[in-house]
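**Student:** Turn this into a structure:
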Amino acid sequence: MKRFAELLDRLVLTPSRNGKLKLMTDYFRAVPDPERGYALAAITDGLDIRSVKPAMLRALMSSRIDDVLFDYSYDYVGDLAEAIALVWPSPHDGEERGRNDVPTLAEIVETLNRASRLEGPRLVEEWLDRLDSSGRYALLKLVTGSMRIGLSARLAKQALADFGKVDVAEIEELWHGLQAPYLDLFAWLEGEAGKPVSAARSPFRPVMLSQPLEPPDYERITREEYAAEWKWDGIRVQATCEKGTAKLYSRSGDDISSAFPDLLEHMRFEGSLDGELLVARPAADSEPLVDPHGGRVEDDIVVGTFSDLQQRLNRKTVSAAVIRKHPVFLRCYDLLQDGAEDLRPLAFKARRERLDAFATHLDKTRFDVSPFVLFETFEDLTRLRADPPHAVIEGLMLKRWDSAYVPGRPKGPWFKWKQDPHVIDAVLMYAQRGHGKRSSFYSDYTFGVWAGPADDPALVPVGKAYFGFTDEELKQLDKYVRDNTVERFGPVRSVRADPDHGLVLEIAFEGLQRSGRHKSGIAMRFPRVSRLRWDKPAFEADRIETLEAMLPA
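**Tutor:** Got it, this is the predicted structure:
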């Protein structure tokens, strides 16, 4: 457990990707089975410890420390596991350095998996008394399943690939058929056994990604070499169905099937589709769209906004009411598997022809094929990108006709050419503490623009951003928030913001849409802080009318 706790501490404090990869590979090399396998499962959210829940941990704290004192501590730290680890009053605190009965990670995981919900909290309490503060933090992160250590499952898979000197695509294709503590996987990676046979039905196939189109590449884009498609503003998914087992995966290989049962029930094919998950609105709500060259953009399905899709995202389960209000469908880009035949080595043109034929057997209310955008010259594409026929289009995709489907992000076969981001000046209104290594900083910022009469304007919130600034700028922002706080609401502070005093933030974003959930009536897509305008007075920030003029008709 000590080595796992040390790994977590170092991962939190290591900002670089390569640094995290080295920490993981060194850990896999130094730590034996089954410890390293359980650590891998914990980091990749592959453990489901049901005998302990966060509310039980709060109850444990009530037996050891005054509730008000702990609430203050939790508010300051911003993370439940970290707060408990720091303030837990162990009866053995003076003996910690000499104790030799610290449980192993495997002991903890296997014991909790056998324990009931009555036994789980008692076990955690006993271990908290035996561990130092670093070990307590690791234990609590383990049982709550909320690591927040800056390491994605995809990066952990890359560390495995580096450790075993194999392609990460091989790890990804095996992943959903493996179980902790991954003994067969590590045996293969260390050369002691053959490659495991995937036990998963409908496995994930690593996706092919695109490169941003830059000016030096403009001249290579011709209609003879490249196909053009709209880039729809949904989420990239892979829909796979084999022998009656249907799975929906995110682009990073996470199984998101449980959140979209309405799509899975219509997956009655044998194959694997690559496409964009979107929300559908009944066709009666809107006229079918037509592209500038006369081709229909869509026939039976009208696309909802990304705000509609957000109602379905990041949920383990979804209610029937939400499903009825925000039904999803798949706009198909590619066909990776047709029955037992792997189509990925074929050219895109051949795969697209197979997709068109495959789609004729799919439910047209839940599946359609991404239409090609017709063009003669690159100038045609420039005009189309600037004025797409639908608000849910965020640019163009350009794909070589002869490109095979290659995992990763190869240079040249596929390009994405997104619309230029919009930029406004807004005023900082509220700030909230961050998580993990940002838990001591006010790093999440709500900003607004002016509304109302010119001689008596008021700020109305229009968005929230928590990235786009440097570490040095974060320190400056945190100091500004502390120095200009006018009210406190738990972990949130309201800062002074009026026409004569306020911090202006230049905000970049991908688009706007109407929203009944926000006071301003506007939802902002992918907002981020692009510049701190210390030089600009607050009264010169933008007005709500500026954003309303940007809304699609």
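
**Student:** drop to CA atoms for contacts and neighbour counts, all remaining ones
**Tutor:** Noted.

**Student:** My guess is Glu394 contacts Gly234. True?
**Tutor:** No - counting by CA atoms under 8 Å, Glu394 does not reach Gly234; the two are 9.7 Å apart.

**Student:** residue boundaries of the helices in the stretch 201-350 of the chain?
**Tutor:** Taking DSSP state H, counting those that start in this stretch as the criterion, the stretch 201-350 of the chain contains helices spanning 261-264, 306-310, 320-325, 348-359.

**Student:** contact partners of the last one?
**Tutor:** Surrounding helix 348-359, the residues in contact under the criterion CA atoms under 8 Å, 6 or more residues apart in numbering are 333-336, 338, 343-344, 367-369, 399-405.

**Student:** Quick one: neighbours of Arg409, just the number.
**Tutor:** 14 (other CA atoms under 10 Å).

**Student:** right, and it touches Phe415 too?
**Tutor:** No - using CA under 8 Å, Arg409 is not in contact with Phe415, being 9.8 Å away.

**Student:** tell me what the helix or strand Arg136 falls within is packed against?
**Tutor:** Under the criterion of DSSP states H and E, Arg136 resides in helix 133-144. When contacts are defined as 3 or more CA pairs under 8 Å, 6 or more residues apart in numbering; DSSP states H and E, helix 133-144 sits against helix 2-13, helix 80-87, helix 119-130.

**Student:** here's the other one to compare against:
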Amino acid sequence: MYLHMQAFADLLERLLLTPSRNGKLRLLTGYFGTAPDPDRGYALAALTGELDLKSIKPAAVRALAEERMDPVLFNMSYDYVGDLADTVSLVWQETRGANRTPPLSEIVETLQDTTRAEAPRLVAGWLDGLDATGRWALLKLIMGGLRIGVSARMAKIALADFGSVDIKDIEEIWHGLAVPYETLFAWLEGKTSRPSPDIDAPFRPVMLAHPLIPKADRETPDAVDPSLITPGSFAAEWKYDGVRIQASVEGTVRRLYTRTGDDISHTFPDVLAGLNFQGTLDGELLIRAEDGEGVAPFNALQQRLNRKTVTKRQMQTHPAFIRAYDLLHDGEADLRALPFRDRRTALETFLAQHGTAQLDLSPLVPVTSLQDLDALRMNPPAPEIEGLMLKRWDSAYVAGRPAGLWYKWKRDPFLIDAVMLYAQRGHGKRSGYYSDYTFGVWNGETLTPVGKAYFGFTDEELKALDKFVRENTVERFGPVRSVTPEIVLEVAFEGLQRSARHKSGVAMRFPRINRIRWDKPAEEADRLETLEAMLPE
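**Tutor:** A predicted model of the protein is given here:
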């Protein structure tokens, strides 16, 4: 039995230490093929974020550790390591005895049935029976947020590889499956037929686009040169700065899904109320501007996202709606195999009948020449538009990211020079490095924080920045270090909005470090007025 938990622990450790995507997929398929039911099902639920163990929280885990060692020493260790699970797994002082570590499935099922008062005692006993790697895996499991470089989609791709099936066949039934997924594994192993989705209005795997950028600026092999776009072959639409959404209605059941298949219906009852049709739509979730016509900045949509409940006032002040891009199902008729030209005609007819205040049509942008499209991309009619979407008129709606069919051509990012002010340890394989950086610009004679970034640099640059942080720490605030304001970071971001929640008065969209300006003195960094000039009027 112990080996089952240890196998899960070994899987997590190897996934964390394996950088390549294909390597991670091989590890996952190997585990699915050797782990027994229901252990592998609970492991899959943990990897896809479907496992929620409410009986134990991080504060309780920390309290357990502080019962067995000096709290001051634990706090010093936690400050050095930067990750709670890593710290507890390393410093845990075992109580020797007849400690039995049950299999993964028993741990999960026990915690699901126990109380918060009883859970810490059980966890302490399991920690006593595991080695450091096993303790780390147990704590990651029960506290959630594995942070091992495996997304829910990667786990589903591994399932598809394991069962030699198409991933869209898994995604279409995913929401009708129950943890620990024994019927799913039975099908993938050829023991039973494919499970049927046990829900109405199921999720349909979405079609994604490749980036369209000049060859000299390509960062990925999938990026395509704009010169391949010909006016007669492609349609163009605005790419709005919202959340890609799928709206599905079957009978009396109405659901909203994100592009990854997360059901967010409960957060947007006002949108559901406006879905008076039968079928499935692809579109963008947005917030109406105060004038009732335009689109509000993404910051307004953030006020509605990730909420367990939404108030009547929030729906009034931040009214959400869907701007429809595509029609996948018209009633029971599946339109996905039709070319985009036919689906677009069907969508226009569909919305003429079923359009509401919560559902409207994405307008087409005239395609004349590549130069004209480039000008529109860089100067869209509203700041809430990120650029263009280009779609072949003859493209079927194909799940995944098929080559040569759809492209996204975004505005070039904004760039500023800012000064690193604070640093915080990362998570997972970055837990040993200061990898999250808060940066600021000059406001008069002082530096004002304007954003935070944690990617965009190489491993070697990370080591150099981490070394700087350790050698130039001015103050400590828990896990955060204030540093000497000397390092200038060139920061790229997608957009800027006014924000009363930030001291600077502005909020950046998708900030990342474009390069490190080792050669530039801090006094030459940009000023707050520079950012304010970038704000949309």
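
**Student:** Once they're superposed, tell me the TM-score.
**Tutor:** After superposition, the two chains reach a TM-score (TM-score structural alignment, normalised by the length of the second structure) of 0.93; 524 aligned residues with a CA RMSD of 1.9 Å.

**Student:** Can you redo the helices of the stretch 201-350 of the first structure as JSON lines, where the extra columns are distance to Asp254 of the first structure?
**Tutor:** Formatted as JSON lines, the helices of the stretch 201-350 of the first structure follow (distance: least, CA to CA, whole Å):
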{"stretch": "helix 261-264", "distance to Asp254 of the first structure": "15"}
{"stretch": "helix 306-310", "distance to Asp254 of the first structure": "17"}
{"stretch": "helix 320-325", "distance to Asp254 of the first structure": "21"}
{"stretch": "helix 348-359", "distance to Asp254 of the first structure": "24"}
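
**Student:** between those helices, which gets nearest to Gly145 of the first structure?
**Tutor:** helix 306-310 (22.9 Å; CA to CA).

**Student:** What is the burial count for the counterpart of His427 of the second structure in the first structure?
**Tutor:** His427 of the second structure maps onto His435 of the first structure when the alignment is built from TM-score structural alignment. The tally of other residues near His435 of the first structure (other CA under 10 Å) stands at 17.

**Student:** And His435 of the first structure, how close does it get to Lys475 of the first structure?
**Tutor:** 15 Å (CA to CA, to the nearest Å).

**Student:** What of Arg351 of the first structure?
**Tutor:** From Arg351 of the first structure to Lys475 of the first structure the distance is 51 Å (CA to CA).

**Student:** Compare the two (neighbour count), which wins?
**Tutor:** Neighbour count, other CA under 10 Å: between Arg351 of the first structure and Lys475, Arg351 has more, with 25 against 15.

**Student:** Looking at the second structure, name the residue matched to the more buried one.
**Tutor:** Per TM-score structural alignment, Arg351 of the first structure is aligned with Arg343.

**Student:** Please give me every residue in contact with Ala7 of the second structure.
**Tutor:** Listed by CA under 8 Å, 6+ apart, the contact partners of Ala7 of the second structure are Ala35.

**Student:** After alignment, which residue of the first structure pairs with it?
**Tutor:** Residue correspondence to the first structure (TM-score structural alignment): Ala7 of the second structure is matched to Arg3.

**Student:** Over to Arg476 of the second structure?
**Tutor:** Arg476 of the second structure maps onto Arg488 in the first structure, by TM-score structural alignment.

**Student:** Surely Arg223 of the first structure is in contact with Thr377?
**Tutor:** Yes - between Arg223 of the first structure and Thr377 there is a contact at 7.3 Å, judged by CA under 8 Å.

**Student:** Pick out whichever of these two has more residues nearby.
**Tutor:** Taking other CA under 10 Å, Arg223 of the first structure and Thr377 do not tie; Arg223 has more neighbours (16 against 11).

**Student:** ok, the more buried one - contacts?
**Tutor:** Arg223 of the first structure neighbours (CA under 8 Å, 6+ apart): 375-377.

**Student:** show me where the stretch 201-350 of the first structure has strands.
**Tutor:** For the stretch 201-350 of the first structure, the strands defined by DSSP state E, counting those that start in this stretch occupy 211-212, 226-232, 235-242, 245-250, 271-281, 302-303, 328-338, 341-342.

**Student:** wait, which of the ones you listed is closest to Val68 of the first structure?
**Tutor:** Of these, nearest to Val68 of the first structure by CA to CA is strand 245-250, at 41.5 Å.

**Student:** Which residue range of the second structure does that closest one align onto?
**Tutor:** The aligned range for strand 245-250 of the first structure is 253-258, by TM-score structural alignment.

**Student:** That stretch vs the first structure, average offset?
**Tutor:** Following the fit onto the first structure, the mean deviation recorded for stretch 253-258 of the second structure is 1.6 Å by mean CA distance after the TM-score superposition for the first structure.

**Student:** buried ones in that stretch?
**Tutor:** 254-258 (16 or more other CA atoms under 10 Å).

**Student:** what sits up against that stretch?
**Tutor:** 200-201, 203, 243-249, 263-265, 272, 275.

**Student:** Could you rerun that using 6 Å?
**Tutor:** Stretch 253-258 of the second structure is contacted from outside by 245-248, 263-265, using CA atoms under 6 Å, 6 or more residues apart in numbering.

**Student:** how about TSV for the residues you listed, with distance to Arg14 of the second structure and neighbour count added?
**Tutor:** What follows is these, written out as TSV (distance: CA to CA, whole Å; neighbours: other CA atoms under 10 Å):
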residue	distance to Arg14 of the second structure	neighbour count
Ile245	34	26
Gln246	35	30
Ala247	38	28
Ser248	38	25
Asp263	31	17
Ile264	32	17
Ser265	36	16
